[in-house]
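**Student:** Structure, please.
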Amino acid sequence: MMLSRYAKKYSKFIVGQLLFATIWVLSQLAIPRLMVDIIDRGIMVNDMSEIVNRGLLMLLATVVNIISLLISLYFLTRVTAGIARDLRGDLFEKIIDWSKETRGSFSNSTLVTRTVNDVKQVSILIDLFLRKIFTLTITVIGAVIIAFSIDVKMASIILIIIPIIFILALRLTTKALPKYSRIRKAIDRMNQRFRENVTGIRVVKAFNKSEYETKMFREATEEACQSNVQAESTMMLLSPLVLFFTNILILILLYAGGVRSVVGTVTMGALIGLIEYAIMALNNIQQFAAIITIFPRSKVSIDRIQEVLSKEEVLRIEEKTPDLEENLLRFENVDFYYPNSTAAVLHDIHFDLQKGETKAIIGSTGSGKSTLVRLLMRDYDAYRGQITYNGQDIKSLSNAEINQTVTHIPQTTFLFSGTIRENLQTGKKDATDEEIWEVLDDVQMGDFFRQTKEGLDFYIAQNAVNLSGGQKQRISIARGLIRETDYYIFDDCFSALDYSTEKKVREAIQQRLSDKGVLVIAQRVATVKEADEILVIENGNIVGKGTHQELEKQCLVYQEIILSQKSINGGEER
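**Tutor:** Predicted coordinates:
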């Protein structure tokens, strides 16, 4: 079982918790037994010394009870918090290493729910098992044993009730389990709807869809609410049934005890003790019945976590071939289909990128540029053909090896909350302030941060709301430039820059990466015109190759792109 694997690490704490929990239960069980002796051996016969002696033992039992409880709770906290931390760490590590194709099996909202809510549910289960289920079980067994030591006939009545309650709990729990599974799925859908609306709030408002999206979110929450009501309606029957049988048992014990006390076969202390242990046993069973409602939910959560942890990476790492000692990135006759699609997105793509060379790929929206980049980063595998880095098939490289070979700077910028220094050091962990200033100057951001009083300690807020789109894009470029890799992919990452700034940044990149392989993906002609070779892509096919001047004369698609951009920019090619 998954949890047993994680629990092994905390076996010493678990043993300590169980040991002190046992001491806590035994000290608790001793108190009513001592009270029986006080009544029968002390009060009934006026023996003051017996009352004092048993009273001191009760006080000692109470002190032991409190101390053992505190120690057991300390050990319990170490176990539950530690396992929750390890589970979340393993889930995050698993998810972060997945390719895009593998990650496509789960929505972002369900991954968040599983990492946060489901792990919390498992943590609650561990807490309940070690702190409640274990102690409740010992308490019930101990109470029954001591009751038998007081009076066998009357204690036998307790044993009749216990199996009835357990059977009821088992049947109701089995019935509720599939309903709790539906709850988790409904919560996933609710989280997804909420996440989409918060992320796309501007679009929602721009298209006046607030009322519609509110309605859809309310429907999602209503679905979660109804699923929860159905599950809880089943389990809520348990506590009243337990309470009913508890009251019946107490009435029987009072009647039988009263009859037997009249004839002198049961003492007053024994009768009170039997009732105490009966109430203790059945109260604990009632708690057990209430707690058992957590198990269906926890079982669903464990299964959902296990589903993520056991998910195998779709893209296998193959055995490395002998290094061909090629200092180039190669796309060789590559075709690609997205999963569950029959339409090819890329057709027979072939090109080489050597170190010290700059190549560019230009095409309209939907032409296949982004898909090509995804293949280069191995988010997916090519359907046919081969992609190699320095002679090694990309399929033989791990994600870490690919990221050590190539730097991808995407169009969509993401900056971490923190200082500008911390953000750039995610690109190069040991980057010095001098290196950071140098790369900020390359992207025309050095002067901006020098003018702030914080300098490199300038704090970037969540979602970088204190920076403009162009500033965010330039910092993203700087974070990529500070890395040391063989190849750099600039994936339409100049789109938010004005023409003058873009030109300065491109010139700095050309000088900085003169000995590296540079691949520029863009829609603007001005961005690619200085490249050593430009590939024109349309509908997944390369329809033109050459320099800007060659394509301007020979490639109809490239000519159309130039004309369309000139018309937009008033006759100026940008």
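
**Student:** hey, let's count contacts and neighbours off CA atoms from now on
**Tutor:** Will do.

**Student:** Next, the contact list for the nearest residue to residue 328 once chain neighbours are set aside, please.
**Tutor:** Nearest non-adjacent residue to residue 328, counting by C-alpha to C-alpha, 6 or more residues apart in numbering: residue 354, 4.3 Å away. Applying C-alpha atoms under 8 Å, 6 or more residues apart in numbering to residue 354 gives the contacts 327, 328, 329, 516, 517.

**Student:** what about residue 354, distance to residue 97?
**Tutor:** Distance of residue 354 to residue 97, computed by C-alpha to C-alpha, to the nearest Å: 28 Å.

**Student:** ditto for residue 74
**Tutor:** Noted for residue 74: a distance of 35 Å to residue 97, by C-alpha to C-alpha.

**Student:** One more: residue 357?
**Tutor:** Applying C-alpha to C-alpha, the value for residue 357 to residue 97 is 30 Å.

**Student:** the more surrounded of these two?
**Tutor:** residue 357 (20 against 14; other C-alpha atoms under 10 Å).

**Student:** so what's the spatially most central residue of the chain up against?
**Tutor:** For the chain, the residue nearest the mean C-alpha position is residue 115 (2.6 Å; C-alpha atoms, centre = their mean). Shown in contact with residue 115 (C-alpha under 8 Å, 6+ apart): 88, 91, 92, 305.

**Student:** Export those residues as CSV, with columns for secondary structure.
**Tutor:** Below are the contacts of residue 115 laid out as CSV (DSSP: H, G, I helix; E, B strand; the rest coil):
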residue, secondary structure
88, helix
91, helix
92, helix
305, helix
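
**Student:** hang on, the earlier thing: in three-state terms, how would the residue nearest to the centre of the chain be classified?
**Tutor:** helix.

**Student:** Same question for residue 350.
**Tutor:** Under three-state DSSP, residue 350 comes out as strand.

**Student:** number of nearby residues for it?
**Tutor:** As a burial measure, residue 350 scores 16 neighbours (other C-alpha under 10 Å).

**Student:** who's in contact with the helix or strand where residue 565 lies?
**Tutor:** In this assignment (DSSP states H and E), residue 565 forms part of helix 556-568. The set of residues external to helix 556-568 that reach it, using C-alpha under 8 Å, 6+ apart, is 524-525, 536, 538, 543-544, 551-553, 571-574.

**Student:** Here is the second sequence; please produce its structure so I can put it next to the first one:
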Amino acid sequence: MKPLWRLNKYLYKYKGLLLLGILFTVISNIFVIIPAQLVRLAIDYVVESKTFFQPLSTGGMGDEARDVFLGYVVIFGVLILVMALLRGFFLFLIRQTIIIMSRRVEYDLKNEIFYHYQNLPLSFYRKNSTGDLMARITEDVSRVRMYLGPAIMYGINLLILFPLVISYMISVNPTLTLYSLLPLPVLSLSIYFVNNLINERSEKIQRSLSSLSTYVQEAFSGIRVLKAFVREEDSARDFDTASEDYKVKSINLTKVNALFFPLIMALVGISTIITVYVGGMQVINGQIGYGVIAEFILYVNMLTWPVTSLGWVTSIIQRAAASQARINEFLDEKNDILSKENLEIEIDGLVKVTDLSFTYPDSGVKALDKVSFEIGKGQTLGIIGTTGSGKSTIANLLMRMYDPDSGQIQIDNENIERYSISSLRRQIGYVPQDVFLFSDSIGNNIAFGLESADDELIEQAAKDADVYQNIVDFPKGFDTMLGERGITLSGGQKQRVSIARAIAKEPKILILDDCLSAVDTKTENVILNALKRIMENRTSIIISHRVSSAKLADHIIVLDDGRILEQGNHDSLMNRKGVYAELYEKQTQSNESMDDSLI
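**Tutor:** Prediction:
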């Protein structure tokens, strides 16, 4: 139960609903006991009336006596019906309080988890899979809600009904109470073990279904590859194997479920037989009336579901505790990327990096080693290097996705750690190498970083990114809806929409992280020429493995294995005849030979 203590703050928050639910449970259980007593009185009344009816009938007063007797029986019937309706009304109120409370807690808990996810650093997402994050905010929260709703509701009902009914049964007939309740502990233990089997097999089914869903998703996402390699039959065969596994596990669960209700009915039947037998012996001995047997049979049936639910509730609590422990594990994760002073000021764009070193905490790979450079306000920096040289790491550190191991980053001569993180990131336009577009309209994707959509600004950003014509050629233009991860667009179009999104927010610092890799050299030149105007009086960083992307930069650094090999402008680096010049010549010759082959 310890992991579930964390939920006490929510129970306290909705204590009004919880207390009302407890009150309604007490009242509804009172209306459960009264009908049983009325049944006993009615049966005893009918039995006793029969002894009076025969003499009265012989004396010629049979019709009048029958009417009186039937009148009282109707009154008993009406009273029992009223009690049942009142109980139903209060059961409705119980669900309107406790179950609604659980839904509100579920809403609050999901929001708490999602908000916490949003505030965790990038390193957290490198360590944990998306599927696991999703499972904790959906499956695990649903299991916790089952504890807060049905488990608490039935648990409270058991705690109130059990002592209420048993104490009354003992007051009526202690011996009959003992015999009639003998099978109930066996019933509870049996249900507990059957529930454990059901849960165990349900878990296996969930895992099997998850694997099946993942396989189907990958098959549909990679349908082009499947068709290209003619693997449709193999894929269908693998799916058939996975489906067979799911079918077998589902049948095994059905077999266990088949035991559930027969087991309950058998033990209730045994309890009823014992009650009738022992009660009948006492009636013969003149110790009790017929009505007591009927009353006790009703009580046994009343207690059957609460006792049955004991095993079920215990199982729910176990699963909820395990799920809450998983949720707590992520909620206890701390964000170590914090602002020291929360400075919220407009930046000019002067960037100074001194002896910057960084090692990725999850992999232990050293990405940067004592890197230093400076970018003046409104200047452009080009960062060139091969894959894994540390180019993208610099972008991540500038936006404080990570903090460096040593060295410092200054913006406008202020340590980057002093700035408010949200304010800093709001003033940086970032175009990632791995483009991500949302399943929304193209216009909304471009306006993603804006406080409010501005059609002129969106259109101008699209023109500057050389994607305007592509967008207006679509039947719905900027209102065209994109598929998952922007699948509606080509690779080059997605990158240009991503560039437009960064430009639209009119950032003080613009970071282009190898964002032109999916476009050809001609389109790259068009975009770079359009960006020239955008980058004027704006600090820009162009990260690329292509020399052509960075040759127009005011200052260029060449990275290799996290170290700066060369730095300077394009002309000075070409004159040096070093790594940059060699890379430039290779790429130029490659482009020329490609153009010749096309001719």
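
**Student:** hmm, back to that, list only buried entries from the contacts of helix 556-568 of structure 1.
**Tutor:** The neighbour count (16 or more other C-alpha atoms under 10 Å) marks 524, 525, 536, 538, 544, 551, 552, 573, 574 as buried among the contacts of helix 556-568 of structure 1.

**Student:** which parts of stretch 222-229 of structure 2 are buried?
**Tutor:** residue 226.

**Student:** Would you mind pulling the contact partners of that stretch?
**Tutor:** Contact with stretch 222-229 of structure 2 is made by 219, 232, 235, as judged by C-alpha under 8 Å, 6+ apart.

**Student:** which residues of structure 2 fall in strands?
**Tutor:** 351-359, 366-375, 380-385, 406-411, 414-415, 428-431, 509-513, 539-544, 555-560, 563-568 (DSSP state E).

**Student:** Residue range in structure 1 corresponding to the longest one, please.
**Tutor:** Going back to what we said before, that points to strand 366-375 of structure 2. On structure 1, the counterpart of strand 366-375 of structure 2 by TM-score structural alignment is residues 344-353.

**Student:** are any of the contacts of residue 115 of structure 1 buried, and which?
**Tutor:** Here, 16+ other C-alpha under 10 Å leaves 88, 91, 92, 305 buried among the contacts of residue 115 of structure 1.

**Student:** For residue 335 of structure 2, see how far away the counterpart of the first one in structure 2 is.
**Tutor:** Aligned by TM-score structural alignment, residue 88 of structure 1 pairs with residue 110 of structure 2. Look at residue 110 of structure 2 and residue 335 of structure 2: by C-alpha to C-alpha, they are 19 Å apart.

**Student:** Please apply the same query to residue 149 of structure 2.
**Tutor:** Taken as C-alpha to C-alpha, the span from residue 149 of structure 2 to residue 335 of structure 2 is 32 Å.

**Student:** between these two, which one's more packed in?
**Tutor:** For residue 149 of structure 2 versus residue 335, the count of surrounding residues by other C-alpha under 10 Å is larger for residue 149: 22 against 14.

**Student:** Now check structure 1 for the residue matching that one.
**Tutor:** So, by TM-score structural alignment, residue 149 of structure 2 is matched to residue 127.

**Student:** Please verify my assumption that its match contacts residue 81.
**Tutor:** No - Residue 127 of structure 1 lies out of contact with residue 81 (C-alpha atoms under 8 Å); the separation is 9.6 Å.

**Student:** re the thing from before, can you tell me how far the match of residue 149 of structure 2 is from residue 74 of structure 1?
**Tutor:** 12 Å.

**Student:** just checking, what residue in structure 2 corresponds to residue 487 of structure 1?
**Tutor:** In structure 2, the residue matched to residue 487 of structure 1 (TM-score structural alignment) is residue 509.

**Student:** before we move on, what about residue 503 of structure 1?
**Tutor:** By TM-score structural alignment, residue 503 of structure 1 lines up with residue 525.

**Student:** Equivalent analysis for residue 11 of structure 1, please.
**Tutor:** Per TM-score structural alignment, residue 11 of structure 1 is aligned with residue 15.

**Student:** who touches residue 136 of structure 2 in this structure?
**Tutor:** Going by C-alpha under 8 Å, 6+ apart, residue 136 of structure 2 touches 323, 326, 327.

**Student:** Can you tell me what the second one aligns to in structure 1?
**Tutor:** So that's residue 326 of structure 2. Using TM-score structural alignment, residue 326 of structure 2 pairs with residue 304 in structure 1.

**Student:** Residue 298 of structure 1 versus the closest residue to that match other than its chain neighbours, what's the distance?
**Tutor:** Leaving aside its sequence neighbours, residue 304 of structure 1 sits nearest to residue 114 (C-alpha to C-alpha, 6+ apart; 6.7 Å). Residue 114 of structure 1 is 12 Å from residue 298 of structure 1, where distance means C-alpha to C-alpha.

**Student:** cool, residue 158 of structure 1 as well?
**Tutor:** Separation of residue 158 of structure 1 from residue 298 of structure 1 (C-alpha to C-alpha) stands at 30 Å.

**Student:** do the same with residue 262 of structure 1
**Tutor:** From residue 262 of structure 1 to residue 298 of structure 1 the distance is 51 Å (C-alpha to C-alpha).
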